[in-house]
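Novice: predicted model and sequence below, questions to follow.
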Amino acid sequence: MVRRQQHRRVRGVVVAVGVVGCLGAGAVGCGRGDAVTGGAPAGDPVRVLHRAADALVQAGTSKARTSLEMATGGTRVTVRGQGVYDYRKRIGRLKVLLPQDPAGAAARRPITELLAPGALFMKNRGAGVPDDKWVRVDTGTLSDGNLVTGGATDPFAAAEVLRGTRAATFVGRTEVAGAKVRHYRGTADLERAARAASEANRQPLRAAAKGFATARVPFDVYLDDQGRIRKVRHRFSFVNGRKDEPVAVASTTLLYDFGAPVDVRLPEGGDIYAGRIAEE
């Protein structure tokens, strides 16, 4: 029954897909050559970005804000989230706010999401799920690898996409939320990212490489002087039922307040809903 429930979610019960359907070692030393290069950091940008996820592990934890934007049928919607993440334990918590629906109905209560290796837990999911129950999704079964499914991209998965960077350039210096950063722009390959990813993200990224309209992911990323991601924006091409009509999805993750306490407790078996989830 659990497996059938998970497959039903892949076909359109998941948060972001449901929104679309209803609308129709670090890089610490990279600045040593700045005086010589006129502001560009020393080192190959591709190799710098391959190490960005490792810099987050070294940092330990952070707070996060997420934004998922998509356009379909001439309408643009944005799903926003906010929470905390532990990069060593690979767990996090987000509160995700869905937008007002096209009919003008009031926005739903925020959905609480718990991110864990290989799993996504959601509370206040709706679709016939009792308010006190969690829904569990095996992220390895999702056609997008949970890069857009929950209405937010798992912060560490977002970082590990950069392990698949094939081409990148240094754009310049700027600031993000008061932090001095270096802006890079490039393209990652999800198949390559899957091969280089941590064990927990390997299968989800492999699934995303097959499930998206293309495995190529353009991105903009901003790294601080410790090589940590402060902001990353991916542009995915999501298949919404037909290969010839992909949906453009832009996922932005903002990371800040590194070292913030993270206390995430995953649901017990009895707290997880095992019944049927209604189509939305």
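Specialist: On my side now, so go ahead. Residues are numbered from 1 along each chain as shown.
Novice: from here on, just use CA atoms for contacts and neighbour counts.
Specialist: Will do.
Novice: tell me the centre residue of this protein?
Specialist: residue 153 (1.5 Å; CA atoms, centre = their mean).
Novice: go ahead and confirm that residue touches residue 139.
Specialist: No. The pair residue 153 / residue 139 is not scored as a contact, 11.7 Å apart, by CA atoms under 8 Å.
Novice: can you pull the contacts of the residue nearest to the centre of the chain?
Specialist: Residue 153 is in contact with 66, 68, 146, 147, 251, 253, counting by CA atoms under 8 Å, 6 or more residues apart in numbering.
Novice: let's bring in a second model and compare:
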Amino acid sequence: MVVQDRRGGAVSMAVACGTGLAVGLLATGCSPDGAAADDQAATARAAASEVRRSADALVRAGAARVRTAMETASGGTRVAIRGTGIYDFRTSSGQLRVLLPDLADKPGEGRQPITEILAPGALFMKNRGAGVPADKWVRMATAALADGNLVTGGATDPLAAAELLRGAREVAYRGEERLDGVRVRHYRGITDIGVAARAASRRSGPALTAAEKGFTTDAVPFDVYLDEVGRLRKARQRFQFANGAPEGASVTSTTELYDFGVRAAGVRLPERRDIYTGKIASAAP
């Protein structure tokens, strides 16, 4: 951040600060404007540092319950997808039940919920449709996805959502609020996917590296809410990608975490014989 120095010369500095050591005062910046700017810069640095460390706090916390929401806006059309489940940050794995919106030609009928298993380097989906038998799983390597699975599965992997914040910049503290009865600190800023990928753990780094290519910009605006021990309670992140449309498309992904310390049974990955290996059609949301 560039701060304009509006301080006067040696004489005015000597009068304002009560000393003739104008040169020294110019170096130390004793004017009220300089002190305020320094305080603001220090506050911004502290806010960014706390946001970047939120992924570490989640790993220390262990497991948590998850609520997800993803809204896509393109060409005046909005589609919302919601999910619930549990995630263990120590093993980087979890399971979600994702609800898709009704089909346009069958309003009110709903769709079969998709079961998703999130695991290091992979996303497994069951009841995906698109020509996949109902009793089979689809496996996707997250590092091979153009967006690193930040939006592909209809929910952002909770650890990836937190690791993405390692690239946070221009962070502003927005005050305290209450979320599900818990006092939280609200921060707003922008995170850079490329910076986050280089700072992320080995578990999330490859997927975030892939995500650098999947969006029209690496800059991801966010709102996050951290509790008193720095754990991420809620993250709202906004992505932009081309989607073949002139105006592109935007995706707002919201991840909420609660009930920390809940006992999470180990996620059981599908057996090889249960994974579908045939051709998969494109599944419209």
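Specialist: All right, it came through fine. The structure displayed is predicted, hence computed values, not measured ones.
Novice: next, the TM-score between them, please.
Specialist: Once superposed, chain against chain, the TM-score is 0.83 (TM-score structural alignment, normalised by the length of the first structure); 241 aligned residues with a CA RMSD of 1.7 Å.
Novice: need the contacts of residue 153 of the first structure in TSV with neighbour count, can you?
Specialist: Output for the contacts of residue 153 of the first structure, formatted as TSV (neighbours: other CA atoms under 10 Å):
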residue	neighbour count
66	25
68	24
146	29
147	25
251	25
253	26
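Novice: looking at these, which one is closest to residue 44 of the first structure?
Specialist: residue 253 (23.6 Å; CA to CA).
Novice: how deep is the aligned partner of residue 246 of the first structure in the second structure tucked in, by neighbour count?
Specialist: The equivalent of residue 246 of the first structure in the second structure is residue 248 (alignment by TM-score structural alignment). When neighbours are counted by other CA atoms under 10 Å, residue 248 of the second structure registers 15.
Novice: ok, now which ones touch the closest residue to residue 248 of the second structure other than its chain neighbours?
Specialist: Distances taken as CA to CA, 6 or more residues apart in numbering put residue 242 closest to residue 248 of the second structure, at 4.2 Å, once the chain neighbours are dropped. Residues near residue 242 of the second structure by CA under 8 Å, 6+ apart: 215, 216, 248, 249.
Novice: in this structure the third one contacts residue 239, no?
Specialist: No. Between residue 248 of the second structure and residue 239 no contact is recorded; they are 10.7 Å apart, counting by CA under 8 Å.
Novice: if I look at residue 262 of the first structure, how far off is residue 186 of the first structure?
Specialist: 31 Å (CA to CA, to the nearest Å).
Novice: quick one, which of these two is more surrounded?
Specialist: Using other CA under 10 Å as the criterion, residue 262 of the first structure and residue 186 rank with residue 186 on top: 21 against 17.
Novice: what stretch of the second structure does the helix or strand hosting the more buried one fall on?
Specialist: Using DSSP states H and E, residue 186 of the first structure maps to strand 179-189. Using TM-score structural alignment, strand 179-189 of the first structure lines up with residues 182-192 of the second structure.
Novice: which other residues reach that stretch?
Specialist: Outside stretch 182-192 of the second structure, the residues that touch it by CA under 8 Å, 6+ apart are 47, 51, 164-178, 218-228, 233.
Novice: please redo it, this time with the cut-off set to 6 Å
Specialist: The contact list for stretch 182-192 of the second structure, computed with CA atoms under 6 Å, 6 or more residues apart in numbering, reads 165, 167-178, 218-227.
Novice: and for stretch 109-117 of the second structure?
Specialist: 94-99, 102, 123-128.
Novice: so which of those residues sit within strands?
Specialist: In strands, judged by DSSP state E, the following of the contacts of stretch 109-117 of the second structure are found: 94, 95, 96, 97, 98, 99, 123, 124, 125, 126.
Novice: who wins for neighbours among those residues?
Specialist: residue 94 (27 neighbours).
Novice: look up how far residue 154 of the first structure lies from the counterpart of it in the first structure.
Specialist: Mapped onto the first structure by TM-score structural alignment, residue 94 of the second structure lines up with residue 92. Relative to residue 154 of the first structure, residue 92 of the first structure is positioned 8 Å away (CA to CA).
Novice: what span of the first structure is stretch 116-129 of the second structure aligned with?
Specialist: Going by TM-score structural alignment, stretch 116-129 of the second structure sits over residues 113-126 in the first structure.
Novice: start and end of the matching stretch, how far apart?
Specialist: 13 Å.
Novice: tell me the buried residues in it?
Specialist: 113-126 (16 or more other CA atoms under 10 Å).
Novice: go on, stretch 216-223 of the second structure?
Specialist: For stretch 216-223 of the second structure, by 16+ other CA under 10 Å, it's 218, 219, 220, 221, 222, 223.
Novice: all set, thanks.
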